[in-house]
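**Student:** Based on what follows, work out the 3D shape:
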Amino acid sequence: MMNLSRQGATDMDHLDTPRPPISAFIIDSLDAEDVTASGIWISESGETRLALSVDGRYDKMQGRRQSTYSGRYACDGNSIRFIDDLDFVLTGEIIGAELRIGTCVYRRA
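**Tutor:** Next comes the predicted model:
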């Protein structure tokens, strides 16, 4: 279970709040880390691709299946948090040219 209590506010705090309807979800501004994370990331096997857009949205493609998962993401330093459109949360980190989410490793396309 994720502990939501924090001592200080981060750029990702807004992701812990209840999600408004998609039509009302507007990203006012992006920080440099979001823009740096944007692009296409491919798993080591080549079967899974993550498309991170500069507007804070992501789309996960597995094999031939487009939009297997989609949602929003935000960065705080090297940490990255994904919340899919059904409110499932994943966290990972970007280290150099690698994006690590759990045991999955993605590299920039």
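
**Student:** contacts, neighbours, all on C-alpha from now
**Tutor:** Will do.

**Student:** contact partners of the longest strand anywhere in the chain?
**Tutor:** Counting residues, the longest strand found in the chain (DSSP state E) is strand 65-76. Here strand 65-76 makes contact (CA atoms under 8 Å, 6 or more residues apart in numbering) with 10-12, 33-34, 37, 52, 56-62, 80-85.

**Student:** Go through stretch 44-63 and flag the buried ones.
**Tutor:** Residues 48-61 are the ones in stretch 44-63 that count as buried (16 or more other CA atoms under 10 Å).

**Student:** Can you list the residue ranges for helices in the protein?
**Tutor:** 32-37 (DSSP state H).

**Student:** Please generate a structure for the following sequence too, so the two can be compared:
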Amino acid sequence: MWQTDDNRVRHQLLPNGRYDEARGTRESAYQGRYEVEGNYIQYWDDTGFTADGTFVDENTLHHGGMILRRRQ
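**Tutor:** Predicted coordinates:
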């Protein structure tokens, strides 16, 4: 699970190459597939939206102007 410090955005990167993103109180606000190559991640939402991000280190993900941290 990756989340913003305020817990508003939460990403679950599932082992089957799918993701589930919650926004605020809206669970599963976005779902789709993802691929990781090195420290780069690309997302393809089921609605056709695309996004990407960069893993800065093992606990920090920069995505769409947000900083998400790995939840332990």
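
**Student:** What TM-score do the two superposed chains give?
**Tutor:** Once superposed, chain against chain, the TM-score is 0.91 (TM-score structural alignment, normalised by the length of the second structure); 70 aligned residues with a CA RMSD of 0.8 Å.

**Student:** circling back: including distance to Ile95 of the first structure, could the buried residues of stretch 44-63 of the first structure go into a markdown table?
**Tutor:** A markdown table is the format used below for the buried residues of stretch 44-63 of the first structure (distance: CA to CA, whole Å):
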| residue | distance to Ile95 of the first structure |
| --- | --- |
| Thr48 | 19 |
| Arg49 | 18 |
| Leu50 | 16 |
| Ala51 | 17 |
| Leu52 | 16 |
| Ser53 | 19 |
| Val54 | 19 |
| Asp55 | 21 |
| Gly56 | 19 |
| Arg57 | 20 |
| Tyr58 | 19 |
| Asp59 | 20 |
| Lys60 | 20 |
| Met61 | 22 |
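
**Student:** And the residues you listed, which two are furthest apart?
**Tutor:** Thr48 and Asp55 (21.1 Å; CA to CA).

**Student:** For Thr4 of the second structure, which non-adjacent residue is spatially closest?
**Tutor:** Leu68 (4.4 Å; CA to CA, 6 or more residues apart in numbering).

**Student:** Assess the claim that the one you found and Trp2 are in contact.
**Tutor:** Yes. Assessed by CA atoms under 8 Å, Leu68 of the second structure is found in contact with Trp2 at 5.6 Å.

**Student:** who touches both of the two?
**Tutor:** Joint contacts of Leu68 of the second structure and Trp2 (CA under 8 Å, 6+ apart) are Arg10, Leu61.

**Student:** Arg108 of the first structure -> the second structure?
**Tutor:** Mapped onto the second structure by TM-score structural alignment, Arg108 of the first structure lines up with Arg70.
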